[in-house]
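Chemist: quick check, what structure comes out for this input:
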Amino acid sequence: MERVTTFDGATIALHSTGTGPGIVVVHGGGVTIDVYRRFAAALADRFTVHLYNRRGRGDAPARALPYTFDQEVSDLAAVLAHTGAGNVVGHSAGGLIALDAALRLPIQRLALYDAAISIDGSFPASWLPAARAAAAAGDLPLAMALTAAGINTHQAAARLPLAVRVVMCRLFLRTPIGRMMGDLLPMTLDESTLIAAADGPADRWAGVTASVLLACGGRGPRYYVTADDALAAALPNARSMQIPGSAHDGINRAPDNLVEVFAEFFATPVAPRSGEPAR
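Modeler: Model (predicted):
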């Protein structure tokens, strides 16, 4: 494990595996890098995959306050500079961070999976005030029930009576992953608030010149499809696709059909700009 010094003097632990061109993973909200280890291992025979916990999680330093995505982009810049990698994967909220970074940093290839990017109101946000109020009141099962239904609009469970969903979340919070997601829920709510605040037209991202893969799960919420298609039309070097059979956690489960799509994307030479060789 290596240590990366950020631009504000904090230290990030870098967990790397594999051999070959480097890929940096920007993980989603509500989890740590532990749920991405299967994905990293599946690519390790062809790529060096770098995982790091975003601030406030696992072995990462605390977040600076007030919290903004600017510090996340700054941390990613430090990791890219340390590793020399030009390839980035962003998942969920990490997808918005990675896309924002691609406007500012020398990222060559950017693969997003279920990226939480709101295009003209596509990201659902009406649930946020009630969920934040429940969390502030210390009612974690209620806050989690409201969050889960608000984000997972496609699931039948989201349409169950609220009391039933609260009971389900209370049971889920007794599991190891439930406890982790419960502990990190305040950060999930903060990130969801920033995602909603970053809403806008797709062409605001048109300055991203990296080669971009906009992937989403075929079994996930449809608002990812809407946003990806709009972004694919607005970005100069982007395409969108759905991964059959995968849900929002598809990248964590790392089925073969998903892994091969990502591996092929990162192995494809980047179309050169005028006067530059292919990379």
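
Chemist: contacts and neighbour counts: CA atoms only from here.
Modeler: Will do.

Chemist: now do the strands in this protein.
Modeler: Under the criterion DSSP state E, the chain contains strands at 2-5, 11-18, 22-26, 48-51, 87-91, 109-113, 211-217, 238-243.

Chemist: let's have these in JSON lines, adding distance to residue 188.
Modeler: Formatted as JSON lines, the strands of the chain follow (distance: least, C-alpha to C-alpha, whole Å):
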{"stretch": "strand 2-5", "distance to residue 188": "24"}
{"stretch": "strand 11-18", "distance to residue 188": "20"}
{"stretch": "strand 22-26", "distance to residue 188": "15"}
{"stretch": "strand 48-51", "distance to residue 188": "19"}
{"stretch": "strand 87-91", "distance to residue 188": "13"}
{"stretch": "strand 109-113", "distance to residue 188": "17"}
{"stretch": "strand 211-217", "distance to residue 188": "20"}
{"stretch": "strand 238-243", "distance to residue 188": "25"}
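
Chemist: need those strands in CSV with distance to residue 144 and mean neighbour count, can you?
Modeler: Output for those, formatted as CSV (distance: least, C-alpha to C-alpha, whole Å; neighbours: other C-alpha atoms under 10 Å):
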stretch, distance to residue 144, mean neighbour count
strand 2-5, 33, 14
strand 11-18, 29, 18
strand 22-26, 23, 26
strand 48-51, 26, 24
strand 87-91, 20, 24
strand 109-113, 23, 27
strand 211-217, 22, 25
strand 238-243, 27, 18
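
Chemist: quick one: closest of these to residue 122.
Modeler: strand 211-217 (14.4 Å; C-alpha to C-alpha).

Chemist: tell me where the stretch 151-279 of the chain has helices.
Modeler: 162-172, 176-183, 185-197, 222-234, 250-253, 256-267 (DSSP state H, counting those that start in this stretch).

Chemist: got the ones you listed as TSV, with distance to residue 53 and mean neighbour count columns?
Modeler: As requested, those are exported to TSV (distance: least, C-alpha to C-alpha, whole Å; neighbours: other C-alpha under 10 Å):
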stretch	distance to residue 53	mean neighbour count
helix 162-172	23	16
helix 176-183	13	16
helix 185-197	13	19
helix 222-234	24	21
helix 250-253	15	20
helix 256-267	21	16
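
Chemist: any idea which of the ones you listed gets closest to residue 31?
Modeler: helix 176-183 (6.2 Å).

Chemist: second input sequence below; structure requested for side-by-side comparison:
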Amino acid sequence: MAQDAPATIEIRHTTSADGTKIGWRRLGTGPAIVVTHGAIATGEQWLPVARALADEHTMLLLDRRGRGLSGDAEGYDLGTEMADLEAILAVAGPGATLLGHSYGAITAAATVAAGADVSALMLYEPPLPVNGPLVGTTIAPLAAAVAAGENERALSIMLTDIVHTPEADVDALRQTSMWAEMVALAPTLEREMRVVDGLAGDLDRFTTIRQPTLLLLGSQTAQHHVDATRFLIEHLPHATLVELPGQEHFAQATAPTLVADTVRSFLRRA
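Modeler: Presented below is the predicted three-dimensional model:
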């Protein structure tokens, strides 16, 4: 039997509240899922998951501002990212689902907590600073590397000193094609890490979410992701926790079929 042809990918753009052009990839048919990615990434990283869901859902893979298909602006805070998401959700239409990964999960949760019209929310390991600032004094060498244009050093600081990736894993990552892509995106790290640490005294904003919420957690992930997810499961009345066996923080790349099946199952129940 012949296999179905891959879903056609369309490139679309809209304008955010501050005039910044925001781009995304669109594929599939059915109820809309808007995906917002994490740091040092683009929406393209989620294409394997999107292709697996495209037979049942219209997938909108956002490129967050400052990378890929999207423009940027001088002013930046969490509110600008929330406005970007609101602009995409307006295109997706009423009843869309929002899926966020890592830093993108923070922006997704903040947008929904502020009243965005979504039918359901899915969060994959938002690095909420539930135990105090996540970056702390490490922001200084990170900022210095970004200011000096030393993107590779900035990325190494992020991976080794902030998210505590084992050195062997960092060395392995350097040998992949992803490394150059991540290095190119390193200048966006400082501003995003400042936002993360700035939330240390503002976590109550996330406890107002009332939509059905799927919390994805890798069984082998870092402890700060476990703690942040535990905080959400304890405070959100309609949250469902699903552990991804054998996975860490990037199951969308290492186990896309597992992520897609988990999303599909949750949305069918929700």
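
Chemist: care to give me the TM-score?
Modeler: Scored against TM-score structural alignment, normalised by the length of structure 2, the superposed chains reach a TM-score of 0.86; 258 aligned residues with a C-alpha RMSD of 2.3 Å.

Chemist: picking up where we left off before, possible to save the helices of the stretch 151-279 of structure 1 as a markdown table with distance to residue 123 of structure 1?
Modeler: Output for the helices of the stretch 151-279 of structure 1, formatted as a markdown table (distance: least, C-alpha to C-alpha, whole Å):
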| stretch | distance to residue 123 of structure 1 |
| --- | --- |
| helix 162-172 | 21 |
| helix 176-183 | 20 |
| helix 185-197 | 7 |
| helix 222-234 | 6 |
| helix 250-253 | 19 |
| helix 256-267 | 24 |
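
Chemist: out of the ones you listed, which is closest to residue 94 of structure 1?
Modeler: Across those, closest to residue 94 of structure 1 is helix 185-197 (C-alpha to C-alpha), at 9.6 Å.

Chemist: got the contact list for the closest one?
Modeler: 29-30, 67-69, 93, 96, 116-118, 121, 123-125, 128, 131-132, 135, 144 (C-alpha atoms under 8 Å, 6 or more residues apart in numbering).

Chemist: which residue numbers in structure 2 does that helix align to?
Modeler: Under TM-score structural alignment, the match for helix 185-197 of structure 1 in structure 2 covers residues 186-198.

Chemist: returning to that earlier point: just tell me which of the helices of the stretch 151-279 of structure 1 ends up closest to residue 242 of structure 1.
Modeler: helix 222-234 (7.7 Å).

Chemist: that older thread, nearest to residue 108 of structure 1, of the helices of the stretch 151-279 of structure 1?
Modeler: Short answer: helix 256-267, nearest of those by C-alpha to C-alpha, at 9.5 Å.

Chemist: picking that back up, looking at the helices of the stretch 151-279 of structure 1, which is nearest to residue 58 of structure 1?
Modeler: Comparison of those against residue 58 of structure 1 by C-alpha to C-alpha identifies helix 176-183 as nearest, at 9.9 Å.

Chemist: once aligned to structure 2, how far is the closest one on average?
Modeler: Here helix 176-183 of structure 1, set against structure 2 after superposition, deviates by a mean of 1.8 Å using mean C-alpha distance after the TM-score superposition for structure 1.

Chemist: what about the spatially closest residue to residue 206 of structure 1 that is not a sequence neighbour, neighbour count?
Modeler: Nearest residue to residue 206 of structure 1 in three dimensions, chain neighbours excluded: residue 235, at 4.7 Å (C-alpha to C-alpha, 6 or more residues apart in numbering). Counted by other C-alpha atoms under 10 Å, the residues lying close to residue 235 of structure 1 total 20.

Chemist: likewise residue 69 of structure 1?
Modeler: 18.

Chemist: give me every residue that touches the counterpart of it in structure 2.
Modeler: For residue 69 of structure 1, the aligned position in structure 2 is occupied by residue 78, per TM-score structural alignment. The contact partners of residue 78 of structure 2, by C-alpha under 8 Å, 6+ apart, come to 107, 195.

Chemist: from residue 103 of structure 2, how far out is residue 78 of structure 2?
Modeler: Distance, residue 78 of structure 2 to residue 103 of structure 2, by C-alpha to C-alpha, to the nearest Å: 10 Å.

Chemist: please apply the same query to residue 172 of structure 2.
Modeler: Distance of residue 172 of structure 2 to residue 103 of structure 2, given as C-alpha to C-alpha: 23 Å.

Chemist: same deal with residue 262 of structure 2?
Modeler: Here the criterion is C-alpha to C-alpha. By it, residue 262 of structure 2 lies 20 Å from residue 103 of structure 2.

Chemist: same check on residue 64 of structure 2?
Modeler: Applying C-alpha to C-alpha to residue 64 of structure 2 and residue 103 of structure 2 gives a distance of 10 Å.

Chemist: so what sits against both of the two?
Modeler: Shared contacts of residue 64 of structure 2 and residue 103 (C-alpha under 8 Å, 6+ apart): residue 37.

Chemist: any idea what residue 18 of structure 1 aligns with in structure 2?
Modeler: Using TM-score structural alignment as the criterion, the counterpart of residue 18 of structure 1 in structure 2 is residue 28.

Chemist: that match and residue 56 touch, don't they?
Modeler: Yes - using C-alpha atoms under 8 Å, residue 28 of structure 2 is in contact with residue 56, at 7.1 Å.

Chemist: returning to what we had before: closest one to residue 60 of structure 1 among the strands of structure 1?
Modeler: Using C-alpha to C-alpha, the strands of structure 1 put strand 11-18 closest to residue 60 of structure 1, at 5.7 Å.

Chemist: give me the angle between the closest one and strand 22-26.
Modeler: With axes from the mean of the first three to the mean of the last three C-alpha atoms, to 10 degrees defining the directions, strand 11-18 of structure 1 sits at 130 degrees from strand 22-26.

Chemist: the residue nearest to residue 206 of structure 1 pairs with which position in structure 2?
Modeler: The alignment partner of residue 235 of structure 1 in structure 2, by TM-score structural alignment, is residue 236.

Chemist: wouldn't its match be in contact with residue 208 here?
Modeler: Yes - contact criterion C-alpha under 8 Å: residue 236 of structure 2 and residue 208 qualify, at 7.5 Å.
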